[in-house]
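Participant: Predicted model, plus sequence, below.
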Amino acid sequence: MKNALITGATKGIGRAIAIALAKEGLNLAICSRNIKDLTETQQHLQQLNPDIKVIAVEADVTKKPDLLKFAQTAVHELGEITVLVNNVGTFVPTSILDDEEETFDFQMNTNVRPMYELYRFFGKRLQNIGEGHVFNICSVAALNPSVNAGTYSVTKAATLCLSNIMRLEMQQYGVKVTSVIPGSTFTSSWEGTQLDKNLFVQPEDIAAAVLTIYQMSAGANVDEIIVKPLSGQL
């Protein structure tokens, strides 16, 4: 049985991916700062598939010690992780000139640092195993930056660049790396919107794409996939 680690798995895209992988029969490691959300998600995943093991670790992934504790606990409890989903992220809708003093550090520490640190932790392990799949949840803001989300766009461009570097470093070892690039997706970032939910990409759409890519043959890798609303960005 394969083991997967997912950051940001209690809400939105991360939760949808966790559900898809649970149904697929993967053991899961998830974390959150919110113990209530974490416990509820763990129980839900376990109910979906009683045959898998789901470990939940209370952790703030913006803090390196917490992040490494999460990774180490996952390996200790499940064994080697061969599916890594770097999903955690945050969106602050301001221009760079209107950013609060801590906005840059907060978004970098949430959107980029966990992805970097987990790659550093698991990269050589995956090379030694000679298989695995890393999914990096990026954003169309990496391709089409928005002045109304300036720092967010910068951090998402960094995640896409990092994902491309991962792929180049890992491909000779048989480890796949896929950049998942969603457009406007109906997650908690859109709470309170008056727009029709059906105009958005749904988290389950992203999860379905991830699962389909994961199920491909050993010799196939999807470098990147872009999923946008049919009627255009919102």
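Facilitator: Now that the structure is in, tell me what you want to look at.

Participant: Every contact and neighbour count from this point should use C-alpha atoms.
Facilitator: Fine.

Participant: Contacts for the helix or strand hosting L168, please.
Facilitator: Using DSSP states H and E, the element containing L168 is helix 150-170. The contact list for helix 150-170, computed with CA atoms under 8 Å, 6 or more residues apart in numbering, reads 90-96, 103-104, 107-108, 111-112, 115-116, 119, 123, 127, 136, 138-139, 141-143, 145-146, 175-179, 223.

Participant: what comes up buried for that helix?
Facilitator: Buried residues in helix 150-170, counting neighbours by 16 or more other CA atoms under 10 Å, are found at 150-160, 162-164, 166-167, 170.

Participant: From A18, how far off is the most centrally placed residue in the chain?
Facilitator: In the chain, the C-alpha closest to the average C-alpha coordinate belongs to N87, at a distance of 1.5 Å (CA atoms, centre = their mean). Separation of N87 from A18 (CA to CA, to the nearest Å): 11 Å.

Participant: same check, this time on E131
Facilitator: Counting by CA to CA, the gap between E131 and A18 amounts to 20 Å.

Participant: who's more crowded, those two?
Facilitator: Neighbour tally, E131 and A18, criterion other CA atoms under 10 Å: the higher count belongs to A18, 29 against 17.

Participant: Three-state assignment for the more buried one, please.
Facilitator: What DSSP: H, G, I helix; E, B strand; the rest coil gives for A18 is helix.

Participant: The closest residue to it other than its chain neighbours in helix, strand or coil?
Facilitator: Beyond its immediate neighbours in the sequence, the residue positioned closest to A18 (CA to CA, 6 or more residues apart in numbering) is A9, lying 6.3 Å away. At A9, secondary structure determined by three-state DSSP is coil.

Participant: check contacts around A9.
Facilitator: Applying CA under 8 Å, 6+ apart, one finds that A9 lies in contact with 15-18, 30-32, 41, 87-88.

Participant: Likewise for W190?
Facilitator: Taking CA under 8 Å, 6+ apart, we find W190 in contact with no residue.

Participant: if I look at the residue of the chain positioned farthest from its centre, how far off is T155?
Facilitator: In the chain, the residue that sits farthest from the middle, by CA atoms, centre = their mean, is L97; the gap is 28.1 Å. With the distance defined as CA to CA, L97 ends up 16 Å from T155.

Participant: same question, I137
Facilitator: The span separating I137 from T155 equals 12 Å under the rule CA to CA.

Participant: next one: I17
Facilitator: Look at I17 and T155: by CA to CA, they are 22 Å apart.

Participant: this is the other structure I want to compare:
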Amino acid sequence: MNKTVLITGASSGIGLEFSKIFARKGYNLVLVSQNKENLEKAKSIISMENSKVQIVTIAQNLATPSAPKVIFDYTKQNSINIDILVNNAGIQVYGNFCDVDIEDTINLMYINMFAMTKLTRLYVDGMIKRGEGKILNIASTGAFQPCPLNSAYCASKAFVLHLSEGIGEELKGTGVTVTTLCPGATRTNFAKRANIEGIKIFKGKLLDASRVAEIGYKALMKGKSVVITGFSNKLVAESVRFIPRSIVTKLGMNMMKE
């Protein structure tokens, strides 16, 4: 019987590319996203090339506190065991913290942090009982340093990284692994939706979403703890620890300016 993967933020970008990879590998899919129409389009695209794969779509806004439990209850009621959980959903809020609508920042925290945490907690028990399972949490190279004009986003991704590393160590010996994927700026519609296409960090050479997903998939299958996409991204992330914090924030401000 095919194993099943649940992917949040699955209707576009890196999430859609993950969906395609897992479908090609023969996994059944539970695809979660806020937009039902986009989910159905994603399902249609994947089904055309992978007719034997079963695909379930769940339209939920992860900024809603009850959404993770709604998703979990649906899979439980329909006897769908989740073998792999991919917490990919995330949003960006750009600008000075004091200028951004506080509700936008709170929504970011719910989607990037709270939903990921709750879904992980809800599904990990079943994985432990079965003695196997994999969790992939999507952080960012922004998780390695504070970044002005992007403060809440980078802080939320630092939370993802640190939580994932911590529980990954706790789960050793259970058969369950936790992998954190830390992409740099990637060629998707993410920047357009966040209205940050004009900032410096998106002006360089970017990896395609398909390549980022491929790197993440391979790391997940190998049970790696943390993977950073791209050599230059690795270099920046690793070098931050050797630079005075006051300089790190200045460099971050420069990178995030238009």
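Facilitator: Okay, I see it. All values reported here derive from a predicted model rather than from experimental measurement.

Participant: Drop the TM-score for these two in here.
Facilitator: A TM-score of 0.90 describes the superposed chains when it is computed by TM-score structural alignment, normalised by the length of structure 1; 230 aligned residues with a CA RMSD of 2.2 Å.

Participant: residues contacting the residue nearest to the centre of structure 1?
Facilitator: Each residue near N87 of structure 1 by CA under 8 Å, 6+ apart is listed here: 6-9, 13-14, 136-138.

Participant: try G216 of structure 2
Facilitator: Contacts for G216 of structure 2 were tallied using CA under 8 Å, 6+ apart; they are 181, 227.

Participant: In structure 1, what residue corresponds to it?
Facilitator: If you follow G216 of structure 2 across to structure 1 using TM-score structural alignment, you land on V210.

Participant: After superposing both structures, state the mean offset of the helix or strand harbouring that match relative to structure 2.
Facilitator: For V210 of structure 1, the element it lies in under DSSP H and E is helix 203-214. Once the two are superposed, helix 203-214 of structure 1 sits an average of 1.7 Å from its aligned residues in structure 2 (mean CA distance after the TM-score superposition for structure 1).

Participant: Next one: whatever residue of structure 1 lines up with K205 of structure 2 from Q233 of structure 1, what distance?
Facilitator: Aligned counterpart of K205 of structure 2 in structure 1: L199 (TM-score structural alignment). Using CA to CA, we find L199 of structure 1 at a distance of 9 Å from Q233 of structure 1.

Participant: now do D60 of structure 1
Facilitator: Note on D60 of structure 1: its distance to Q233 of structure 1, by CA to CA, is 31 Å.

Participant: go on, L162 of structure 1?
Facilitator: From L162 of structure 1 over to Q233 of structure 1 the distance is 24 Å, taken as CA to CA.

Participant: Tell me which helix or strand the closest residue to M253 of structure 2 other than its chain neighbours sits in.
Facilitator: Once its chain neighbours are removed from consideration, M253 of structure 2 has its nearest residue in P148; the separation is 5.1 Å (CA to CA, 6+ apart). Assigned by DSSP H and E, P148 of structure 2 belongs to neither a helix nor a strand.

Participant: on that earlier part again, touching both of N87 and A18 of structure 1, which residues are there?
Facilitator: Between them, N87 of structure 1 and A18 have 6, 9 as joint contacts when contacts are counted by CA under 8 Å, 6+ apart.

Participant: does I206 of structure 1 really touch I13, like I thought?
Facilitator: Yes: under the contact definition of CA atoms under 8 Å, I206 of structure 1 touches I13, with a separation of 6.7 Å.

Participant: the helices in structure 1, which residues?
Facilitator: Secondary structure of structure 1 (DSSP state H): helices at 12-24, 35-48, 64-78, 103-111, 113-129, 150-170, 203-214.

Participant: Highest mean neighbour count out of those?
Facilitator: Most buried of the helices of structure 1, by mean neighbour count (mean count of other CA atoms under 10 Å): helix 12-24, with a mean of 22.

Participant: I'd guessed P65 of structure 2 sits against M116; true?
Facilitator: No: the pair formed by P65 of structure 2 and M116 falls short of the contact definition of CA under 8 Å, at 11.2 Å.

Participant: So V222 of structure 1 sits against T178, correct?
Facilitator: Yes: between V222 of structure 1 and T178 there is a contact at 5.8 Å, judged by CA under 8 Å.

Participant: So between the two, which is more surrounded?
Facilitator: Legend: neighbour count by other CA under 10 Å for V222 of structure 1 and T178, higher for T178 (25 against 14).

Participant: Quick one: map V227 of structure 2 onto structure 1.
Facilitator: Pairing criterion TM-score structural alignment: the partner of V227 of structure 2 within structure 1 is identified as I225.

Participant: Kindly tell me how buried that match is, as a neighbour count.
Facilitator: The criterion is other CA under 10 Å. On that basis, I225 of structure 1 has 16 neighbouring residues.

Participant: which residues sit in contact with it?
Facilitator: I225 of structure 1 makes contact with 178-181 under the criterion CA under 8 Å, 6+ apart.

Participant: How about S179 of structure 1?
Facilitator: By CA under 8 Å, 6+ apart, S179 of structure 1 lies in contact with 135-138, 160, 163-164, 223-225.

Participant: Look up how far F122 of structure 1 lies from it.
Facilitator: Taking CA to CA, one finds S179 of structure 1 at 17 Å from F122 of structure 1.

Participant: Over to V177 of structure 1?
Facilitator: Taken as CA to CA, the spacing of V177 of structure 1 relative to F122 of structure 1 amounts to 13 Å.

Participant: Kindly report the same for I206 of structure 1.
Facilitator: On the measure of CA to CA, I206 of structure 1 and F122 of structure 1 end up 24 Å apart.

Participant: How about K2 of structure 1?
Facilitator: Note on K2 of structure 1: its distance to F122 of structure 1, by CA to CA, is 15 Å.

Participant: E40 of structure 1 too?
Facilitator: As for E40 of structure 1, its distance to F122 of structure 1 is 27 Å (criterion: CA to CA).
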